[in-house]
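Q: curious how this folds, go ahead:
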Amino acid sequence: MSATEVKLFGKWTYEDVMLSDLSLVDYIAVNKAAQSFLPHTQGRYQMRRFRKALCPIVERLCCSIMMHGRNNGKKLMAVRIVKHAFEIIHLLTDKNPIQVFVDAVKNGGPREDSTRVGSAGVVRRQAVDVSPLRRVNQAIYLICTGARNSAFRNIKSISECLADEIMNAAKESSNSDLAAQLAVSAATFQRMIAQDAWKFLKYMWVNSVASDIPPLTHPWAWGLPVTASLTFSQGYAIKKKACFAAKVSFLHRINEHVLEEFYKDYRVDDAAMHVGESAARVILLH
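A: Model (predicted):
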């Protein structure tokens, strides 16, 4: 170890940290200028827009740990929690914990979300792409929130829970915080609606033999509570949601040839097909 080499906590080097997502290179600060022995640079990163992208990524994790009110300003406590979490990650994975955390941030933020479009009264959800900086912000927030919720009333310490969240997010495990996955599912559902893909599904539904599938005219056959006490508008809303769910379920029953035609005509990617059922569940729950 040379006298000029910077290592986090005097243990882990920044030199071999790789980031495969080019869109996040400018927003995950692990370059030469952002390398420090301690994640406590005392910089004024809030003074200008986008300046927080220059803050070392490990220090941003420490700052996000300092929530909520009773923990504000306890930077040394946050640094100690992160140090212990990185020790656990190094012991369990035998990898550089900085690299594991960078991978977790890359995987943890949603690539797609939905926004409200329209004036008062007529509002709809529109699928939108998420900017790189917001992806990083969301990933750090979700990791810290998941660790904080897991550690509450639990025999495991906050450092152990934080290490678990980072490792699960790095390997894209389903045990990590599900908020990002739900956001992606709902956004993909909105994108499929925006692409007018349901017209194709309706055509396939009418022109296929679906004897084992309940007809769309009876959405209560899908297990939804439609009672006589509901008003007309409430009953219509439930039926409409059931129709969407039925179409998504039907999407998984058609053959490969039809799927290829569906891809070609409507340019719906594999992710949209895989999360179809999850998106339907999200819509039904709301």
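Q: for the rest of this, base every contact and every neighbour count on C-alpha atoms.
A: Noted.
Q: strands of the stretch 51-200 of the chain, residue ranges please.
A: 112-117, 124-129 (DSSP state E, counting those that start in this stretch).
Q: which ones are touching Arg281?
A: Residues counted as contacts of Arg281 (C-alpha atoms under 8 Å, 6 or more residues apart in numbering) are Ala245.
Q: in the chain, which spans are helices?
A: 57-65, 75-93, 97-108, 132-151, 158-170, 179-194, 197-206, 232-251, 256-266, 270-274, 276-285 (DSSP state H).
Q: other SSEs contacting the third one?
A: Looking back up the chat, that one is helix 97-108. helix 75-93, helix 132-151, helix 158-170 (3 or more C-alpha pairs under 8 Å, 6 or more residues apart in numbering; DSSP states H and E).
Q: same question for the fifth one.
A: Judged by 3+ C-alpha pairs under 8 Å, 6+ apart, the packing partners of helix 158-170 are helix 75-93, helix 97-108, helix 132-151.
Q: okay, those helices in a markdown table with distance to Glu261 next?
A: Shown next, in a markdown table, are the helices and strands packed on helix 158-170 (distance: least, C-alpha to C-alpha, whole Å):
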| stretch | distance to Glu261 |
| --- | --- |
| helix 75-93 | 44 |
| helix 97-108 | 31 |
| helix 132-151 | 33 |
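Q: packed most tightly, which of these would that be?
A: Most buried of these, by mean neighbour count (mean count of other C-alpha atoms under 10 Å): helix 97-108, with a mean of 24.
Q: to check against the first, give me the structure of this:
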Amino acid sequence: MNKIPNRQAICDVLIEQANTDKDIVVLCSDSRGSASFAPYVAAHPDQYVEVGIAEQNLVSIAAGLAKCGKKSFVASPACFLSTRSYEQAKVDVAYSNTNVILIGISGGISYGALGMSHHSAQDIAAMASVPNMRVYIPSDRHQTKCLIEALLKDEKPAYIRVGRNPVEDIYEEGNVPFEMDKATVIAEGTDVAIIACGEMVKPAADAAELLKAKGISATVLDMYCIKPLDTEAIIKAANNAKAVITVEEHSPFGGLGSMVSQVVGRECPKKVINLALPDEPVITGTSQEVFDYYGLNAEGIAKTAMELV
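A: Next up is the predicted model:
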């Protein structure tokens, strides 16, 4: 079982790249520990800015540094980064088109026991609705590494959400079928298309195996690129299936399910079922306990698929 969370994978890439790229700067809001950036601070103290618990200032300072030629990486809990500093993300980062990567750590319901105040079940909808803002939710540490390396090569704003805990590997080190802004096809089938993002990709892939044992073939898409959305992959998967299921650690409104439904409804009408968190404060528990309770696990996804086909 993998013990390296995606946030640590981000830190590892930036430590290595900052050895030669002195324009990289990391900014935190008293969150270097929870962001797994303590090793980065130790390695590159001159390329780090501690702002303290002041998320609005955090984003504005990052944008200012980017305007001076720096490559700003901002790490803060997703629940605060996507709400408290929303105006700064909208205006200073996206509207001003600055080279700032916003990293929402402990996203979704990672802070399970702390309740709704610390959950970020709205960040996909919020960030994706802002012009110029890209949104990514990588599914494992290897894909996360590829994503950060790709983002270092451009100068456009982006929001990345990563969870708090390690997730099982989906890909192999050195053998990640990564293409920027293109969904990864994990499995191909003709009965149902399962489109998932982030921590929901692994249970989606496991669900496909459960369905295979029942004689049901499933396509599984890892839609790590929420915006820009890989519409071509969605249309192809939907055309080859009888129905579509989306799976996300997000509110049922404005997230991956809503976006996929728009594409399918416009291009290749099929039934779309969105598996997501409910429109209510979720139960208290660990991430896995919450996922299990709401059917956001392999068994729940497979059950939904069998009911559809």
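Q: superposed, what's their TM-score?
A: Remark: TM-score between the superposed chains equals 0.25 [TM-score structural alignment, normalised by the length of structure 1]; 125 aligned residues with a C-alpha RMSD of 6.6 Å.
Q: picking that back up, format the strands of the stretch 51-200 of structure 1 as a markdown table; extra columns: mean neighbour count.
A: Output for the strands of the stretch 51-200 of structure 1, formatted as a markdown table (neighbours: other C-alpha atoms under 10 Å):
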| stretch | mean neighbour count |
| --- | --- |
| strand 112-117 | 16 |
| strand 124-129 | 16 |
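Q: want to throw those strands into TSV with distance to Ser64 of structure 1?
A: Formatted as TSV, these follow (distance: least, C-alpha to C-alpha, whole Å):
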stretch	distance to Ser64 of structure 1
strand 112-117	22
strand 124-129	24
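Q: show me the contacts for Ile103 of structure 2.
A: So Ile103 of structure 2 contacts Phe73, Val74, Ala75, Ser76, Ala78, Tyr159, Ile160, Arg161, Val162 (C-alpha under 8 Å, 6+ apart).
Q: what's the answer for Tyr136 of structure 2, then?
A: Ala158, Tyr159, Ile160, Arg161, Tyr224, Cys225, Ile226, Lys227.
Q: nearest to Gln143 of structure 2, of those?
A: Tyr224 (8.8 Å; C-alpha to C-alpha).
Q: His274 of structure 1: neighbouring residues, count only.
A: 12 (other C-alpha atoms under 10 Å).
Q: relative to Asn107 of structure 1, how far out is it?
A: 18 Å (C-alpha to C-alpha, to the nearest Å).
Q: picking up where we left off before, so how do I select the buried members of the contacts of Ile103 of structure 2 in ChimeraX?
A: The buried subset of those, as determined by 16 or more other C-alpha atoms under 10 Å, is captured in ChimeraX by this line:
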select :73,74,75,76,78,159,160,161,162
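Q: now the contacts of Ile103 of structure 2 as CSV including distance to Leu147 of structure 2 and secondary structure?
A: Shown next, in CSV, are these (distance: C-alpha to C-alpha, whole Å; DSSP: H, G, I helix; E, B strand; the rest coil):
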residue, distance to Leu147 of structure 2, secondary structure
Phe73, 13, strand
Val74, 15, strand
Ala75, 16, strand
Ser76, 18, strand
Ala78, 18, helix
Tyr159, 12, strand
Ile160, 9, strand
Arg161, 12, strand
Val162, 12, coil
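Q: so which of the contacts of Ile103 of structure 2 is the closest to Gly104 of structure 2?
A: Ala78 (3.7 Å).
Q: which ones are touching the closest residue to the closest one other than its chain neighbours?
A: Leaving aside its chain neighbours, Ala78 of structure 2 sits nearest to Gly104 (3.7 Å; criterion: C-alpha to C-alpha, 6 or more residues apart in numbering). Applying C-alpha under 8 Å, 6+ apart, we find Gly104 of structure 2 in contact with Ala75, Ser76, Pro77, Ala78, Cys79, Leu81, Ser82, Tyr159, Ile160, Arg161, Val162.
Q: want to throw the contacts of Ile103 of structure 2 into CSV with distance to Val220 of structure 2?
A: Shown next, in CSV, are these (distance: C-alpha to C-alpha, whole Å):
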residue, distance to Val220 of structure 2
Phe73, 31
Val74, 31
Ala75, 30
Ser76, 31
Ala78, 26
Tyr159, 24
Ile160, 22
Arg161, 21
Val162, 20
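Q: show me where the stretch 151-300 of structure 2 has helices.
A: 201-213, 231-239, 256-267, 287-293, 298-308 (DSSP state H, counting those that start in this stretch).
Q: sounds good, over and out.
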